[in-house]
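1. Build the 3D model from these lines:
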Amino acid sequence: MTTAAWPLIFDGHNDVILELYRPQPGKERDFFHPSPHGHLDLPRARVGGFGGGFFAVYVPPPTSSPTVDRLPEPPYHLPLPPALDPTYALRTTLAMAARLFRIEAESQGALRVCRTAGDIADCLANNIIAAIFHIEGAEAIGPDLDELEVLYQAGLRSLGPVWSRPNIFGYGVPFAFPASPDIGPGLTEAGKALVKACNRLRIMIDLSHLNEAGFWDVARLSDAPLVATHSNAHAICPSSRNLTDRQLDAIRDSGGMVGLNFGVTFLRPDGKRDATMPLSVMVQQISYLVERLGIDHVGFGSDFDGALIPKEIGDVRGLPRLLQALTDAGFTSAEIRKLAYENWLRVLRLTWGE
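-> Take a look at the predicted model:
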């Protein structure tokens, strides 16, 4: 079956901006030309039916850029990385956001930074890559939240209060396997104020890197659907980064959703850093999430350019293979459309007040 037979996919998370901003030595690339490196660029997106998604701004540490594909073999329990200098974090956040806006300006209409769900729907209907400006870890924002207001006016529509390191707002979940996400304290008072400000501005709050205490703090405080853009089921893969059944139930009850992370260390029941896994493991994760949450509350959150993904996917061009595997497992065309993009549009409309 050709790519044209499948719906376009709107994806919950990618790190292509990081790879363009700070490429690994010898793996430099740009967004407009196909590359043998990484997972995502415009030509490969067209081949794979990638309709857009959350383009993350993740601030790497000043001297290195550790990624999930370098996790050790399990069992492991890595300490939380140190907090970032706020001045460095703000400067880097603005530089990376500028890279996204330059891509938009240079794309000749092929990519648009979207500020409403209506914008996204229009892009999908017209084969324009729909990009959400998302920040993964709020180190660029000070306790008075002035930067949040400015970033919102610039187009920020989704924010993870923490990555897997501490900041003034809370504590991320460390990378550990096997381990519970119930590790460490939750949100600080500044973090609770951040949640309320995001609700006021209708910025989506991403729970994917929060530890469990922080998750429940957001659940108590927020009046928006609970969303984890790139996380999986802890019951299948007991990584600290994955969501327990109780967390999944809370997401369902709030009207929220979960985007399936394609990182093999968050998919595989054994947690191994081994990309030679069958697509049936991804189907098993999606089937479990659908059973627990309902078909309206699950989508994709690939983590392209931020994780080691299955060889059968390879890069963004492999998305149709996942859709075929889901079809072979009994998912209907209507269910595939929900997983591919309709569920993201639903939850964004609710969150953004459309």
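
2. all contacts plus neighbour counts: C-alpha atoms, from now on.
-> Noted.

3. Endpoints of stretch 18-33, how far apart?
-> 17 Å (CA to CA, to the nearest Å).

4. can you pull the buried residues of that stretch?
-> Neighbour-count burial for stretch 18-33 flags 18-21, 23, 29-31 (criterion: 16 or more other CA atoms under 10 Å).

5. Equivalent analysis for stretch 220-228, please.
-> 222-228.

6. now for these, which pair is the farthest apart?
-> Within these, Asp223 and Ala228 form the most distant pair, 15.3 Å apart (CA to CA).

7. Tell me which stretches of the stretch 201-350 of the chain form strands.
-> Taking DSSP state E, counting those that start in this stretch as the test, the strands found in the stretch 201-350 of the chain are 204-205, 227-228, 257-260, 298-300.

8. and of those strands, who's closest to Gly137?
-> Taking these one by one with CA to CA, strand 204-205 is closest: 10.8 Å.

9. to compare against the first, here's another:
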Amino acid sequence: MARSSLMPVFDGHNDVLLRLIRGKTEPERDFLEGDNQGHLDLPRMKKGGFVGGFFAVYVPSDSGGLDIDALMTKPEYDVPLPAELDLAPSQKVTLHMASLLMRIERASKGTVKICRTAADLRHCIDTGTLATILHIEGAEGIDADLHMLDVLYESGLRSIGPVWSRPNIFGHGVPFRYPSTPDTGPGLTERGKDLVRACNRLKVMIDLSHLNEKGFWDVVKLSDAPLVATHSNAHAISPHSRNLTDKQLAAIRESRGMVGVNFATSFIRPDGQRNDDTPLEEMIRHMDHLIEHVGVDGVGFGSDFDGATIPNEIGDVAGLPRLVDAMRKHGYDDATLRKLCYENWVNVLERTWGK
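-> Sure, this is the predicted structure:
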């Protein structure tokens, strides 16, 4: 990626790998050369100043015939949690998506890199190489004995969300429910606690974004790493079950952790609606609140690109400069913008992984 005068943006979450494996015959080429589908591909990343982010490996659930988009346009909704997934098919999808990121790296001939250290991240940003982090969103592909964790770690895995919004052997995900607190069920299982301890030993980041509140506090008790929610917003502004309470934000601040602001409109809007006609000012309200409660060094972006309905003022990754301009007009100075756009992510990963 060529260097540019755009504000660099490092992002806490995207689902482009899932988009690419669905019906794509040449997904590596589509990503590297650009297919203008969804929110992300390399040419549009260059236009938007996107220098890197967490690339999620996610095993999708069957919707069971539910029109989830329609449910989330009602004044109140409670999307039923999907059933647990079986290990073998989950491992197959996990390996497929992890392999795709490796193939993209190989096909890029040096313009994309899977980062394993904070030094890798810094080098990529300095040289204009797209920095990618192999991340798991929902650990259904990891066995109870954690053998797959070792294999994936050696392949570059450096971040895990133990659950998505469904139960698994490690814990219970928070449902898509509005209005609701995040206190929606039991926390981590004993296997989930083992997974947290193993991640601490390996210095793999633990992502709290889809855990319910009891699971969140289980991680607080167990983990010696900064608390990180890669793509979550403020419950005080949008009372959605997926958002974080001020008490949770205080714990993240105490740990010198991080929150990535989610661009998904249903977690931004006070009415919880999935509606792309959502002003950027609503997103900036969350940034202000998170800065107040976590600190200016603990807030960044967690877009959920290719996995959510985002404000039409952004549109796709090429629209990131419009968000940065809105933040600047709101009053954030250049030093604050650099922290929010990329520096805070690099710093929290350095605190988590080491140098």
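
10. The helix with the most length in structure 2 vs structure 1, mean deviation?
-> The longest helix of structure 2 (DSSP state H) is helix 87-107. Average distance, helix 87-107 of structure 2 versus aligned residues of structure 1 after superposition (mean CA distance after the TM-score superposition for structure 1): 0.5 Å.

11. Now do that helix: everything it contacts.
-> With contact meaning CA atoms under 8 Å, 6 or more residues apart in numbering, helix 87-107 of structure 2 is reached by 17-18, 21, 27-28, 31-32, 57-59, 111-114, 134, 140-143.

12. Buried residues, that helix. List them.
-> Counting neighbours by 16+ other CA under 10 Å, helix 87-107 of structure 2 gives 87, 90-91, 93-94, 96-98, 100-102, 104-105 as buried.

13. how far does the helix or strand following it sit from the chain's center?
-> Sequence order places strand 112-114 as the next helix or strand after helix 87-107 of structure 2, per DSSP states H and E. Relative to the centre of its chain, strand 112-114 of structure 2 is centred 17 Å away, using CA atoms, centre = their mean, to the nearest Å.

14. Next: stretch 241-261 of structure 1.
-> 14 Å.

15. residue range for that stretch in structure 2?
-> Per the alignment by TM-score structural alignment, stretch 241-261 of structure 1 matches residues 242-262 in structure 2.

16. now the end-to-end length of that stretch.
-> 10 Å.

17. Enumerate every residue touching Leu323 of structure 2.
-> 280, 313-314.

18. again, only this time at 7 Å
-> Taking CA atoms under 7 Å, 6 or more residues apart in numbering as the criterion, Leu323 of structure 2 is in contact with 280, 314.

19. same deal with Ser255 of structure 2?
-> Counted by CA under 7 Å, 6+ apart, Ser255 of structure 2 has contacts 226-227.

20. Next one: it from Phe301 of structure 2, what distance?
-> Ser255 of structure 2 is 19 Å from Phe301 of structure 2, by CA to CA.

21. number of nearby residues for Arg122 of structure 2?
-> A total of 17 residues lie near Arg122 of structure 2 under the criterion other CA atoms under 10 Å.

22. likewise Pro74 of structure 1?
-> 15.

23. Pretty sure it sits against Ala176.
-> No. Pro74 of structure 1 lies out of contact with Ala176 (CA atoms under 7 Å); the separation is 8.2 Å.

24. circling back: of all the buried residues of stretch 18-33 of structure 1, which comes closest to Ser158 of structure 1?
-> Checking the buried residues of stretch 18-33 of structure 1 one by one against Ser158 of structure 1 (CA to CA), the nearest turns out to be Leu18, at 16.7 Å.

25. Next SSE downstream of the stretch of helix or strand that closest one belongs to?
-> Using DSSP H and E, Leu18 of structure 1 sits in helix 16-21. Later in the chain than helix 16-21 of structure 1, the nearest helix or strand by DSSP H and E is helix 42-48.

26. With structure 2 overlaid, report how far that next one is off on average.
-> Mean for helix 42-48 of structure 1 is 0.4 Å (mean CA distance after the TM-score superposition for structure 1).

27. what angle separates the helix or strand just after that helix from helix 86-106?
-> As assigned by DSSP H and E, the chain's next helix or strand after helix 42-48 of structure 1 is strand 50-57. Per axes from the mean of the first three to the mean of the last three CA atoms, to 10 degrees, the angle that strand 50-57 of structure 1 makes with helix 86-106 is 150 degrees.

28. If you count contacts, what does strand 50-57 of structure 1 end up packed against?
-> Helices and strands touching strand 50-57 of structure 1, by 3 or more CA pairs under 7 Å, 6 or more residues apart in numbering; DSSP states H and E, are strand 9-14, helix 16-21, helix 86-106, strand 129-136.

29. Mean deviation, the following helix or strand past it versus structure 2?
-> Following strand 50-57 of structure 1 in sequence order, the next helix or strand is strand 76-77 (DSSP H and E). Compared with structure 2 after the fit, strand 76-77 of structure 1 shows a mean deviation of 0.5 Å (mean CA distance after the TM-score superposition for structure 1).

30. which helices and strands sit right next to strand 76-77 of structure 1?
-> For strand 76-77 of structure 1, the packing partners by 3+ CA pairs under 7 Å, 6+ apart are strand 176-177.

31. Just give me the mean distance for the strand it packs on relative to structure 2.
-> Strand 176-177 of structure 1 sits 0.4 Å off on average (mean CA distance after the TM-score superposition for structure 1).

32. show me the contacts for Glu190 of structure 2.
-> By CA under 7 Å, 6+ apart, Glu190 of structure 2 has no neighbours at all.

33. go on, Pro185 of structure 1?
-> Neighbours of Pro185 of structure 1 in contact, by CA under 7 Å, 6+ apart: 171, 213.

34. Need the distance between the two termini of stretch 153-164 of structure 1.
-> 26 Å.

35. Pull out the buried residues from that stretch.
-> Quick answer for stretch 153-164 of structure 1 (16+ other CA under 10 Å): 155-164.

36. Thank you, goodbye.
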